[in-house]
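In: sequence first, predicted model second:
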Amino acid sequence: MRIWIDAAPAQASARVFGLSLVERIERLTRRIPSAQVTVDRGPGAAGRRLKAFAAGGPEPILAVDGAGVFDSRLLPFLAARDGSVAVTGGEGPRRAAAMRIGSAAALAAVPDDAAGLGEIADAAVTGGAARRLEPTEFPTFVMGLRRDLPYHLERLPDAAARRAYERFLFWSNYKGSTDFLTRWVFPLAVWPLTRLATAIRLHPNWITLAGVVLALAAVPLFMAGWVWTSIVMCWVMAVLDSVDGKVARVTMTESAIGNFLDHGLDIVHPPLWYLGWAWWLSDGALEHPAFIAAIWLCGFYVADRLVLAVPKALWGRGLHAMDRIDSLVRTVISRRNVNLLIFTLGLALGAPVAAFYVVTVWAGATLAWHAGRTAWLAATRPRVVAAT
């Protein structure tokens, strides 16, 4: 598909999370198969420039306002539609637009003297040469974030609007259901670290790699008795685990290797931590009750992972995105951050063994809840595969 970015407006050079608005759009277009991108910086009316570009070939065109900010899902979705489709968002100076031009009639409807894509889109829709994208057409559920998010697009006319948009983008990339530490405590560090990483253009994979090193190095340190050093490393890793995903999503730098490292680490490191904690607590005696508890804890962990795969297979979304109660329960269930907090408090109070037993019991209770909840939903709710 041929893609035309109108970069003539002065706002197109404004920056959001370290990237100019045109750079952001160019990164989004990489998600469109066979994209051929042209950045048009003028001069002249947008209508004439768009028609001149269209004369270069008969293929459909995706025309994008270079001064706008777009939901990362919107342009690929728009490009995949049939015919001619326009989408607009924002009001007054914040109005932005994009349009798929799929017919000669839609191109002919472009006014020569149109100043911007908003005017072009309105003329095509009013003249019947294009239709407007309806919000109800757009699949809002995001599997990776376990939440529904309507698409957004707008212009950012000033620095205040850009700062507000960065905040919006940051919070919209939080998962809809997560533990209370990730949602309410970690952002105090994640926000400035995300700002810093994007300002210096640090690739999120480097942040993920730092988390991998910290998570794995903490295990032998704990076993060797460097308890508080290891605990600090665990907490830093937990924070970085929020930072890398935010940086990747707000800068559109997600990658297969990044996802593999991030999700692979999330699966592997918790049981390693638990076994490392048990080794220190038991002085390496495998028959010690703490080590036996660790075996149970790891078993609960694996079983819980398997149970949580069932809702994704049956309903196309994770259990914690099914109903409000599931999202609320997710804030306190047995997961790495909650377990780390319980164990840290136990260390601070001089009762690490008791804390470890609490973590084990809480993991068992979490498994029982998830299994019971999944069974109840399977018996009462028909299978529905949601769009992602």
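Out: Received, thanks.
In: please make it C-alpha for all contacts and neighbour counts, starting now.
Out: OK.
In: what is the neighbour count of Phe138?
Out: For Phe138, the count of nearby residues is 16 (other CA atoms under 10 Å).
In: show the contacting residues for it.
Out: Residues counted as contacts of Phe138 (CA atoms under 8 Å, 6 or more residues apart in numbering) are 77, 150-151.
In: redo those residues as a markdown table? Include neighbour count.
Out: Output for the contacts of Phe138, formatted as a markdown table (neighbours: other CA atoms under 10 Å):
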| residue | neighbour count |
| --- | --- |
| Phe77 | 13 |
| Pro150 | 14 |
| Tyr151 | 15 |
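In: in strands, which of the residues you listed appear?
Out: Among the contacts of Phe138, none falls in strands (DSSP state E).
In: now these as CSV including distance to Ser20?
Out: What follows is those, written out as CSV (distance: CA to CA, whole Å):
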residue, distance to Ser20
Phe77, 22
Pro150, 24
Tyr151, 20
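In: then this one, side by side with the first:
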Amino acid sequence: MNPPESPRQPLRPSPSAPATLGVVIGRNPTRLWGMSSTERLNRSLKIAGVKDIRSFDRLGDAVDDLAGGSVVIVSNDWVFDVSIIKGLAIRPNTVIIDGETQRAVAANVDAALLSAVIALIERGQGSLPAEVQPLSAEDVGGNYNHELRKKESPYLLRLTPETLAAVERRMFSGSYKGVTDFVTKFWWPRPAEVVTRWCSHGGMSPNQVTLIGFIAVLISFWAFWNGHYLLGLASGWLMTFLDTVDGKLARVTLTSSPMGNVFDHGIDLIHPPFWWWAWIVGLVAYGTPTPYADLALWVILIGYVVQRVLEGIFMSLFDMHVHVWRRFDSFFRLITARRNPNLVILTPFALVGRPDLGILLVALWTALSLVVHAVQILQGLAARRHGPLRSWLAA
């Protein structure tokens, strides 16, 4: 059974509220990221707005117990990207077909069509009712993740003990932002995957990881203030690593929360200028004071705030993150004067005993980055004369 040929852009569902009933079929003993497949599917359905969720070993035995209306059915033998479940929940009379096996793996159908669809999902037998449209995972989930700023097809993976390692790797990869700094993008993925797995199997929550990171923020501030730069850098690098782990842990286990989001992003937003302030204060205690300390401090603090304001202005003007507009903008996000690139500048200078030169270079790089962001806005205004701006990742 093949889904119809589809255009590059995902098909748009007609406006519809999420189905109110969700059903998980089957029993799968394979656990991923420390939880059962049923538990993850339940969380996915809740995120998609489905209120009433039930589980059956064999749905065919329970058809009579299901009320009328639209029912979302998902097979416990598969791992679905959340975007697929979200898309399916608002697409009545739709069946998702796995492209490799050509099996029906999930559906959103009226109760009257359950029997026919159940036979397809549970046994791979029968024909698809004429009222139901077969679609691929990409048709339903789309191929651009706005939240993570990347172009990527949603994953639909068979879950067995043999495929578990590959499934978890793909899920972890899918939790990564497509546009970020080069430390997060290229240095942290492998060790972060290992630690994320330890945390998930150990029952550690993302907020607990964030709390440890916050303690590291305070240790770094104290250490920089008193001129203990190597201690501060060790604690700071630990914080940046945990800042990667907590977000990935939340995404792979579907345990993100508004409170955790505010806690994590609030720390990320507020602490960097305090670190650079403490670094400059600590130069006296370390024995390398600089006559340009006040100037460097004001350049860094003002530059940090104005850079964030300019990013907000770009978003307000063009309804798009500045870092996803053109290839250059995504590249510049790798190295712009944010916390991790700044730490890369400061670390070697601290190691050779010249933290004063390191912070002066950070001030210079902050000023240059600010100029780039200002130019990006001017270029955006000029480009908008020829039509709305469009992200190169969504093309």
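Out: Cool, the structure landed. Keep in mind it's a predicted model, so treat the numbers as computed, not measured.
In: overlay them and tell me the TM-score.
Out: Aligned and superposed, the two chains score 0.88 in TM-score terms (TM-score structural alignment, normalised by the length of the first structure); 369 aligned residues with a CA RMSD of 2.5 Å.
In: can you give me the buried ones in stretch 67-77 of the second structure?
Out: Residues of stretch 67-77 of the second structure classed as buried by neighbour count (16 or more other CA atoms under 10 Å): 70-77.
In: what separation do you get for the counterpart of Asp244 of the first structure in the second structure and Arg31 of the second structure?
Out: Under the alignment (TM-score structural alignment), Asp244 of the first structure pairs with Asp246 of the second structure. Relative to Arg31 of the second structure, Asp246 of the second structure is positioned 20 Å away (CA to CA, to the nearest Å).
In: so for these two, which residue has more residues nearby?
Out: Remark: of Asp246 of the second structure and Arg31, Asp246 carries more neighbours, 26 against 17, as counted by other CA under 10 Å.
In: assign a three-state SS to the more buried one, would you?
Out: Following DSSP: H, G, I helix; E, B strand; the rest coil, we place Asp246 of the second structure in the helix state.
In: that one and Pro206 touch, don't they?
Out: Yes. Judged on CA atoms under 8 Å, Asp246 of the second structure makes contact with Pro206 at a distance of 4.7 Å.
In: the match of Asp244 of the first structure: what's it in contact with?
Out: 196, 206-207, 209-210.
In: for the closest residue to Ala67 of the second structure other than its chain neighbours, what are its contacts?
Out: Excluding its sequence neighbours, the residue lying closest to Ala67 of the second structure (CA to CA, 6 or more residues apart in numbering) is Ala111, at 7.1 Å. Contacts for Ala111 of the second structure (CA under 8 Å, 6+ apart) come out as 66-71.
In: please redo it, this time with the cut-off set to 7 Å
Out: The contact partners of Ala111 of the second structure, taken as CA atoms under 7 Å, 6 or more residues apart in numbering, are 68-71.
In: and what of Phe314 of the second structure?
Out: Per CA under 7 Å, 6+ apart, neighbours of Phe314 of the second structure: 321-322, 377.
In: that one maps to what in the first structure?
Out: Under the alignment (TM-score structural alignment), Phe314 of the second structure maps onto Pro311 of the first structure.
In: from Asp323 of the first structure, how far off is its match?
Out: 12 Å.
In: got it, and Ser242 of the first structure?
Out: 24 Å.
In: and those two? which has more neighbours close in?
Out: Taking neighbours as other CA under 10 Å, Ser242 of the first structure and Asp323 compare with Ser242 leading, 22 against 9.
In: now the strands: where do they sit in the stretch 101-250 of the first structure?
Out: 131-132, 141-142, 147-148, 153-155 (DSSP state E, counting those that start in this stretch).
In: hang on, Leu301 of the second structure packs against Pro273?
Out: Yes. Using CA atoms under 7 Å, Leu301 of the second structure is in contact with Pro273, at 5.9 Å.
In: which of the helices or strands spans the residue of the first structure most remote from its centre?
Out: Ranking residues of the first structure by C-alpha distance from their mean position (CA atoms, centre = their mean) puts Glu287 at the top, at 43.1 Å. Glu287 of the first structure belongs to no helix or strand when assigned by DSSP states H and E.
In: where along the stretch 101-250 of the first structure do the helices fall?
Out: 104-108, 117-126, 159-172, 180, 187-199, 204-223, 227-250 (DSSP state H, counting those that start in this stretch).
In: which of these sits closest to Arg132 of the first structure?
Out: Ranking these by their distance to Arg132 of the first structure (criterion: CA to CA) puts helix 117-126 first, at 6.5 Å.
In: helices or strands up against that closest one?
Out: strand 96-101 (3 or more CA pairs under 7 Å, 6 or more residues apart in numbering; DSSP states H and E).
In: who's in contact with Val24 of the second structure?
Out: Neighbouring residues of Val24 of the second structure by CA under 7 Å, 6+ apart: 38, 54-56, 73-76.
In: what's the distance between it and Gly60 of the second structure?
Out: Val24 of the second structure is 12 Å from Gly60 of the second structure, by CA to CA.
In: on that earlier part again, what is the nearest of the contacts of Phe314 of the second structure to Gly353 of the second structure?
Out: Using CA to CA, these come closest to Gly353 of the second structure at Val322, 36.6 Å.
In: how near is that closest one to Glu162 of the second structure?
Out: Val322 of the second structure is 42 Å from Glu162 of the second structure, by CA to CA.
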